[in-house]
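Undergrad: Quick one: sequence plus predicted model below, questions after.
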Amino acid sequence: MTEVATGGASWEIDGNTGGELAGRWWKWALSAPDDRSPVKDTTGEHAAWDQPDDVWFLAGTYGGRTTRTCPLPAGRPVFFPVLNMQHSRSHSKTPLSLPVAEALARLNGMPLQLSEFAGPFRTRFTRRYAWGLWGVLAPLIPGQYVLEIKADTGEGFWVDTTYHLTATAD
């Protein structure tokens, strides 16, 4: 199992803790129309869809290998899932987390700290529960970056995502 840290001051963005950010990420991801969904996007074309002003969300995937290229604003923190799930708490047989055989993220080859966060969030009609291993990037200076994200549950579900990021000045 990959060792992860618990939330702390570095996991607070504009007063939002890691669990709150995870809920915000899910609301963002679930609100996208199918034809502009950053999660379904295999190229990065829809990465900028409805981004909030205080943080930049990178999309997760539905598993497998994906390579995305996208610009993002320099000077804004970046929050992203490595491995995550969400569901209604009414499904008592649904586990509240996934098994983790491997989980890592690297920015330009340097390993990043991951943290596990869980918590409730509300969509327009329902209360949901989020769990995940998440990464955060401090605001980037203008330039080119490669973010690699890999995870494996050991039970057949795996993620291998590469982001080619260009941080641009506003």
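TA: Structure received. Numbering: from 1, shown residues only.

Undergrad: can we go C-alpha only for contacts and neighbour counts from here?
TA: Noted.

Undergrad: how about the helices of this structure, start to end?
TA: 18-31 (DSSP state H).

Undergrad: Report the spatially nearest residue to Thr67, omitting neighbours in sequence.
TA: Using Cα to Cα, 6 or more residues apart in numbering and skipping residues adjacent in sequence, the residue nearest Thr67 is Thr162, 4.7 Å away.

Undergrad: Tell me the spacing between Leu114 and Leu137.
TA: Applying Cα to Cα, to the nearest Å, the value for Leu114 to Leu137 is 10 Å.

Undergrad: more neighbours, those two?
TA: Leu114 (23 against 17; other Cα atoms under 10 Å).

Undergrad: Wait, that one touches Trp134, no?
TA: Yes. Counting by Cα atoms under 8 Å, Leu114 does reach Trp134; the two are 5.5 Å apart.

Undergrad: so who does Gly63 touch?
TA: Counting by Cα atoms under 8 Å, 6 or more residues apart in numbering, Gly63 touches 157-160.

Undergrad: and if you look at Ala59?
TA: 29, 38-39, 47, 80-81.

Undergrad: dropping in the other structure now:
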Amino acid sequence: MRFGVGRAGLAAVVLAAVAGCGAGVAPGPEGAAGPVTASTAPAAVRVGLPSAELQGRWWSWAASEPSATNPVADEDGSACGRNQPQDVWFLAGTFGGQVARACEVPSGRPLLAPVVNSFGDPEDCAAFMTSAKGTVLLDGKAVEPESYPGDSIVVQALEGNPVTGEAGRFAATGCGLWVQLPPLAPGAHSLKIRGSAGDFSTGVDYALTVVAGR
């Protein structure tokens, strides 16, 4: 991740990830798509969370933990469950480079993850999106990322987090490539995400275990 953030004139903050904020957002609509398996995963899936809400919640979630327990700094998946909301499950990427993580996910939760993403002002996002690219493989099958060129978002950050570098609530423009997956079938799944923009690149190999009854 590259960043340099101030409330006045936010510089681009770059994250690449695979996972939001748990506060004050209603669950998605009833009747969402059922569990996905390797044989049924479509090329592109929309869970239905609006892009501005998705990005604001995810950045707030990523900025809700200090370095020691931050999901973006996580080396093995031990921080996967930190501050997860009740209606979705967020996954995180890295501050640059590649890691492998093993995570347990409760059944019935949609998965939301950035492939490569940024926030700043509208000009930052316009420049970022010119070179943003990435791939997603779910159980060996390609999932096409969704492109969000720029949304007005609100980020709530806690003191000591390594994502924004400061605490507080502020507005910004969020952008990037994202993937939304409906709930996966119970059992083991592989999710591989690779993203880049300019000279920044990231990747996460997730070994996900979806646990029924949790």
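TA: Arrived safely, thanks for sending. Please read all numbers here as calculations on a predicted model, not as lab measurements.

Undergrad: circling back to that earlier point, quickly check the contacts of Ala59 of the first structure for the two that are furthest apart.
TA: Ala47 and Pro81 (13.9 Å; Cα to Cα).

Undergrad: among the contacts of Gly63 of the first structure, which ones are buried?
TA: When those are checked for burial by 16 or more other Cα atoms under 10 Å, the buried set is 158-160.

Undergrad: Redo those as CSV? Include distance to Pro95 of the first structure.
TA: Shown next, in CSV, are those (distance: Cα to Cα, whole Å):
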residue, distance to Pro95 of the first structure
Trp158, 17
Val159, 19
Asp160, 23
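
Undergrad: which residue numbers in the first structure go with stretch 101-110 of the second structure?
TA: Using TM-score structural alignment, stretch 101-110 of the second structure corresponds to residues 68-77 of the first structure.

Undergrad: Return the set of buried residues in the matching stretch.
TA: 68, 70-77.

Undergrad: What is the nearest of these to Gly19 of the first structure?
TA: Pro77 (15.8 Å).

Undergrad: That closest one - nearest residue in space that isn't next to it in sequence?
TA: Nearest to Pro77 of the first structure is Pro139, by Cα to Cα, 6+ apart, at 4.3 Å.

Undergrad: measure the one you found to Leu96 of the first structure for me?
TA: 31 Å.

Undergrad: Let's see which of the buried residues of stretch 68-77 of the first structure end up in strands.
TA: For those, the ones inside strands are 68, 70-73, with DSSP state E as the criterion.

Undergrad: which residues in the first structure form strands?
TA: 56-57, 64-73, 78-87, 102-107, 110-111, 114-122, 127-137, 143-152, 158-168.

Undergrad: Quick check: which of those is nearest to Thr17 of the first structure?
TA: Of the strands of the first structure, nearest to Thr17 of the first structure by Cα to Cα is strand 114-122, at 9.2 Å.

Undergrad: what does that closest one contact?
TA: 4-7, 18-20, 22-24, 27, 104-105, 127-136.

Undergrad: So what does Ser131 of the second structure match up with in the first structure?
TA: Per TM-score structural alignment, Ser131 of the second structure is aligned with Val100.

Undergrad: again with Val88 of the second structure
TA: Per TM-score structural alignment, Val88 of the second structure is aligned with Val55.

Undergrad: so Lys192 of the second structure touches Lys141, yeah?
TA: No. The criterion here is Cα under 8 Å, and Lys192 of the second structure misses it with Lys141 at 9.8 Å.

Undergrad: before we move on, back to that, and the two most separated of the buried residues of stretch 68-77 of the first structure?
TA: Arg68 and Gly75 (20.5 Å).

Undergrad: re the thing from before, for Pro139 and Leu96 of the first structure, indicate the residue with more neighbours.
TA: Leu96 (18 against 15).

Undergrad: Could you double-check that the more buried one sits in contact with Asn84?
TA: No. Taking contacts as Cα under 8 Å, Leu96 of the first structure lies outside contact range of Asn84: 10.3 Å.

Undergrad: Now do the shared contacts for those two.
TA: What both Leu96 of the first structure and Asn84 touch, as defined by Cα under 8 Å, 6+ apart, is the set Trp131.

Undergrad: about what we covered before: how far does the match of stretch 101-110 of the second structure stretch from one end to the other?
TA: Using Cα to Cα, the two ends of stretch 68-77 of the first structure sit 19 Å apart.
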